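*Asks:* Sharing a model prediction with you, sequence too.
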Amino acid sequence: MYDMVISQAQVVNEGCIQVLDVAIQGERIAAIAPDLSQAACKQTLDAQGRYLLPGMIDDQVHFREPGLTHKGDMATESAAAVRGGITSFMEMPNVNPLTINAQALEDKYQRAQGRAHANYAFYLGASNDNLEQIKSLDPKTACGIKVFMGASTGNMLVDDPRVLEEIFAHAPTLVVTHCEDTPSIHALEAEYRAKYGEDVPMAYHAKIRSEEACWKSSSFAVDLARKQGTQLHVLHLTTARELALFTAGPIANKQITAEACVHHLFFNEEDYATLGALIKCNPSIKTAADQAALLQAVVEDRIDVIATDHAPHTWEEKQHTYFKAPSGLPLVEHALPSLFEHYHAGRLSLEKIVQKTSHAVAERFQVQARGYLREGYFADLVLVDLNANSPITHENCHYKCAWTPFAGQTFQSRIEATWVNGQLAWSQTQGLAPAQGQRLQFLR
């Protein structure tokens, strides 16, 4: 007997959309077929007219725990994530203390256990002096090694070329990079401070965190990876120029892959006029031409993955002047709905969205039995109504920081329900269930 049959859903999976029934037994997908109406089951959900997708696997979030929990924590941000159809997350190391050794890494797994509403994994961070920790890392214990090759919060900037060479040469698993050139940024900061003082207009963030700063760092990372044979994933591209560094086509067998984030696909520098510091992030949101190039690169598979870089700060922190207002914005609850806006506008297909948010992430990070709707895989699912308008306000978002850059938007789609490991994690009708996320396993 199946625990649940989701019937007559428009199933979006592996490049196709088909009307299918999906049966869940325990934690797994037990059957996928055109008609399971005769099967014995404890519960049936009629999904006719709605779309069933594999849950989003977000490979880049900052949930702020430990040490920064006034902004967010494992429980609050993962609860917002499942409301947005994200069923697994990979969390970054620039917390306090930094996740730069095996002990700090294991501490984060312990913190997530029993509190994370979505499945979880954590990065080991690189620094200028933890090379031996990186070399000794068991590849199955971390989703990857995070290298900040540019200005960053948390004192994690790796700016010693010899250390970078060693990390790229000896990394036992995937290296992921934040690429911006620090000297270029510092020079422009000084130039704009001399002109405007501390209160630089927020629109100049795109000029200070410039195209050149991104290019110098990302091209260096790609060259280094080619030289050393490193498995490299470059995070949050923001410029048309950088796209020339990456190859179009399927992700299979790529050594070097690229990512875009939902806010860089949704906003451009014209939005600083109304949103100001609320969309200040690193790397910066840039021109409308860059935004269009990123979207086209998603279509042609030059960009392999779409993520969030969810990075909450309090409303009060965001009210400061340019140099004091922190970079980052909360995104996990609204990431998939914002991507569906590109579907409604004819820019991205549903199949492409699923490929970039689920399939490709599972492939790149070698996630075990997730990222697809397949019999025997974990039942990490999201049900979407593509015809339900959703007004977005600060008051109806669920981040600990209690604000969203999408406030004032009305999305044309709505997340109806999210299942994590076969259990209903959240739904419009039943609300939030107790946390049931599991530690992600990797086929390495």
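*Replies:* That came through, no problem.

*Asks:* rest of the way, CA atoms for contacts and neighbours
*Replies:* Noted.

*Asks:* Could you report the neighbour count for the residue nearest to Ser327 when sequence neighbours are not counted?
*Replies:* Sequence neighbours aside, Cys281 is the residue nearest to Ser327 in space, at 4.2 Å (criterion: Cα to Cα, 6 or more residues apart in numbering). Using other Cα atoms under 10 Å, Cys281 is surrounded by 20 other residues.

*Asks:* dropping in the other structure now:
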Amino acid sequence: MSNQTLIKNAKIVNEGQITEGDILIEDNLIKEINASISAKSADVKVIDAEGNYVFPGMIDDQVHFREPGLTHKANIETESRAAIAGGITSFVEMPNTNPQTTTIEKLEEKFDIASKSSYANYSFMFGGTNDNLDEILKLDPKAVAGLKLFLGSSTGNMLVDNPEVLEKIFSSTDLVISVHCEDESTIRENLAKAKAKYGDDIPMELHPVIRSEEACYLSSSQAIELAKKTGARLHVFHLSTAKETALFTNKIPLKDKKITAEVCIHHLWFSDKDYQTKGSHIKWNPAVKTADDREGLWKALLDGRIDVIATDHAPHTIEEKDKTYTTAPSGGPLVQHAFVALLEAYHNGKLSLELIAQKTAHNPAILFDVEKRGYIREGYYADLIITDLNNPWTVNKENILYKCGWSPFEGNTFKSRITHTFVNGQLVYNNFKVLNVKAGQRLTFDR
């Protein structure tokens, strides 16, 4: 006997339009979408959406869930739990764990952990280094999201700084190569100047001066040049400057783009003015920069030069974050609050609901060739979220689900909330309550 759930009276946000109707889920999949569907038996579970909006679940292409090795900060179980509460039904996790995900063996160990503990669907990036090309060439493109290269100092010995190795990697793989772009020598020079003046207690507002526009642009422009030279499929993570947006095009459809870009919630929300009140709690790499940069990122997001919105969720304990500039790590938790932050932008007239669905679900699915996810379509996996656009709530310690227990949005009141999350057809979150259902599956890729 199959399990069926019927979502009634929904406003369905999908593929550039909003339609009113019902969605029938059978087991893992969307069975039917229609203007009106009747429950065929008493066994069908009926959920009345009451005119609220149903979106495809967000596919977050960049998270750091800290497992293995850094689990005092977070783990796959805790952060995937926070993710489904935030409308993120699938995630791609980064390789800078301990040990790092730079061998097939370590990659499979992470898949094994997730298979037992993840509330959301999962995949992992494989980390490129100066000396693991042989392992990269063994990867099965259908089984892994892609390749991650750090071209900046965020992760110590995962920095790929050998030009010959870089060119060889770019030339040798058909996988999507995702890059963190900040020029290491520029940052070191800027940091040395700041340390000479302030010692270790550098004012936090100098973070975007140290990790400067120049450092970002120099690195991203070089990566793009190399991608053009080698024909590689390049995805530039977390753009933070208006200047970089000029490197990307909106003249061709996403499926035909060889070079794509992502922006993260924090670079769309905060600016350098916020360091005065938020301090290290908004210290990310790349840095949150000026209000003009933020506006430039919004412009590129809206005109199609930036393809995807993600979180770069990267939790640290509050004790770690509250250290001085040189010892406070960069990164912060975001998966629980990213989607409602985007709905805030909708309320402020900056972003349509259709575009939110496109940039958080459709486009990541296209960009990474994710199989049967990212859309509300018959025959696709039922990864869905129901959102109430007018039901305000305030972020506080009691409702934060991250293992680290804090959020850069603490004290912020959001107008919208996620009322239900479905992963593979199973209700996993309902009105501020995470259900004890680990329905996440390993993502597969149509390559």
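*Replies:* Perfect, thanks for sending it. Given the structure is predicted, the values throughout are model-derived calculations rather than measurements.

*Asks:* hang on, the earlier thing: secondary structure element for the equivalent of the residue nearest to Ser327 of the first structure over in the second structure?
*Replies:* The alignment partner of Cys281 of the first structure in the second structure, by TM-score structural alignment, is Trp284. Of the helices and strands defined by DSSP states H and E, none includes Trp284 of the second structure.

*Asks:* residues in contact with the residue nearest to Ser327 of the first structure?
*Replies:* Going by Cα atoms under 8 Å, 6 or more residues apart in numbering, Cys281 of the first structure touches Pro326, Ser327, Gly328, Leu329.

*Asks:* mind listing what the second one touches?
*Replies:* So that's Ser327 of the first structure. By Cα under 8 Å, 6+ apart, the contact set of Ser327 of the first structure is Ala277, Ile279, Lys280, Cys281, Asn282.

*Asks:* want to throw these into CSV with distance to Val82 of the first structure?
*Replies:* Output for these, formatted as CSV (distance: Cα to Cα, whole Å):
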residue, distance to Val82 of the first structure
Ala277, 26
Ile279, 23
Lys280, 25
Cys281, 23
Asn282, 25
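
*Asks:* Spatially, which two of the residues you listed are the most separated?
*Replies:* Using Cα to Cα, the contacts of Ser327 of the first structure reach their maximum pairwise distance at Ala277 and Asn282, which is 11.6 Å.

*Asks:* Counting neighbours, go ahead and name the busier of the two.
*Replies:* For Ala277 of the first structure and Asn282, the more surrounded residue by other Cα under 10 Å is Ala277, and the numbers stand at 26 against 23.

*Asks:* how close does the more buried one get to His394 of the first structure?
*Replies:* Distance of Ala277 of the first structure to His394 of the first structure, computed by Cα to Cα, to the nearest Å: 15 Å.

*Asks:* cool, Phe148 of the first structure as well?
*Replies:* Phe148 of the first structure sits 31 Å away from His394 of the first structure, taking Cα to Cα as the criterion.

*Asks:* Would you mind giving the residues in the second structure matched to stretch 373-382 of the first structure?
*Replies:* Per TM-score structural alignment, the counterpart of stretch 373-382 of the first structure in the second structure is residues 376-385.

*Asks:* which residues touch the longest helix seen in the first structure?
*Replies:* The longest helix of the first structure (DSSP state H) is helix 211-228. Helix 211-228 of the first structure is contacted by residues 149-150, 165, 168-169, 177, 179-182, 184-185, 230-232, 234, 238-239, 241-242, 245, 256, 283 when judged by Cα under 8 Å, 6+ apart.

*Asks:* Mean distance of that helix to its aligned residues in the second structure, please.
*Replies:* Following the fit onto the second structure, the mean deviation recorded for helix 211-228 of the first structure is 0.3 Å by mean Cα distance after the TM-score superposition for the first structure.

*Asks:* how far is that helix from where the chain is centred?
*Replies:* 21 Å (Cα atoms, centre = their mean, to the nearest Å).

*Asks:* Next: stretch 40-50 of the first structure.
*Replies:* That offset, for stretch 40-50 of the first structure, works out to 30 Å (Cα atoms, centre = their mean).

*Asks:* what comes up buried for that stretch?
*Replies:* Going by neighbour count (16 or more other Cα atoms under 10 Å), the buried part of stretch 40-50 of the first structure is Cys41, Ala47, Arg50.

*Asks:* Thr78 of the second structure -> the first structure?
*Replies:* In the first structure, Thr78 of the second structure lands on Thr76 (TM-score structural alignment).

*Asks:* tell me, how many neighbours does its match end up with?
*Replies:* Number of residues near Thr76 of the first structure (other Cα under 10 Å) recorded here: 19.

*Asks:* name the element it belongs to?
*Replies:* Thr76 of the first structure belongs to helix 74-83, assigned by DSSP H and E.

*Asks:* Past that helix, which element shows up next along the chain?
*Replies:* Next helix or strand after helix 74-83 of the first structure toward the C-terminus (DSSP H and E): strand 86-91.

*Asks:* tell me what that following strand is packed against?
*Replies:* strand 56-61, strand 119-122, strand 414-420 (3 or more Cα pairs under 8 Å, 6 or more residues apart in numbering; DSSP states H and E).

*Asks:* so which of the ones you listed is the most packed in?
*Replies:* Comparing those by mean neighbour count (mean count of other Cα atoms under 10 Å), strand 56-61 ranks first with a mean of 28.

*Asks:* could you check the angle strand 86-91 makes with that strand?
*Replies:* Here the directions of strand 56-61 of the first structure and strand 86-91 differ by 20 degrees (axes from the mean of the first three to the mean of the last three Cα atoms, to 10 degrees).

*Asks:* ok, back up a step: elements contacting the helix holding Thr76 of the first structure?
*Replies:* helix 102-112, strand 414-420, strand 423-427.

*Asks:* Throw these into JSON lines and include distance to Gly84 of the first structure, thanks.
*Replies:* As requested, these are exported to JSON lines (distance: least, Cα to Cα, whole Å):
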{"stretch": "helix 102-112", "distance to Gly84 of the first structure": "19"}
{"stretch": "strand 414-420", "distance to Gly84 of the first structure": "6"}
{"stretch": "strand 423-427", "distance to Gly84 of the first structure": "9"}
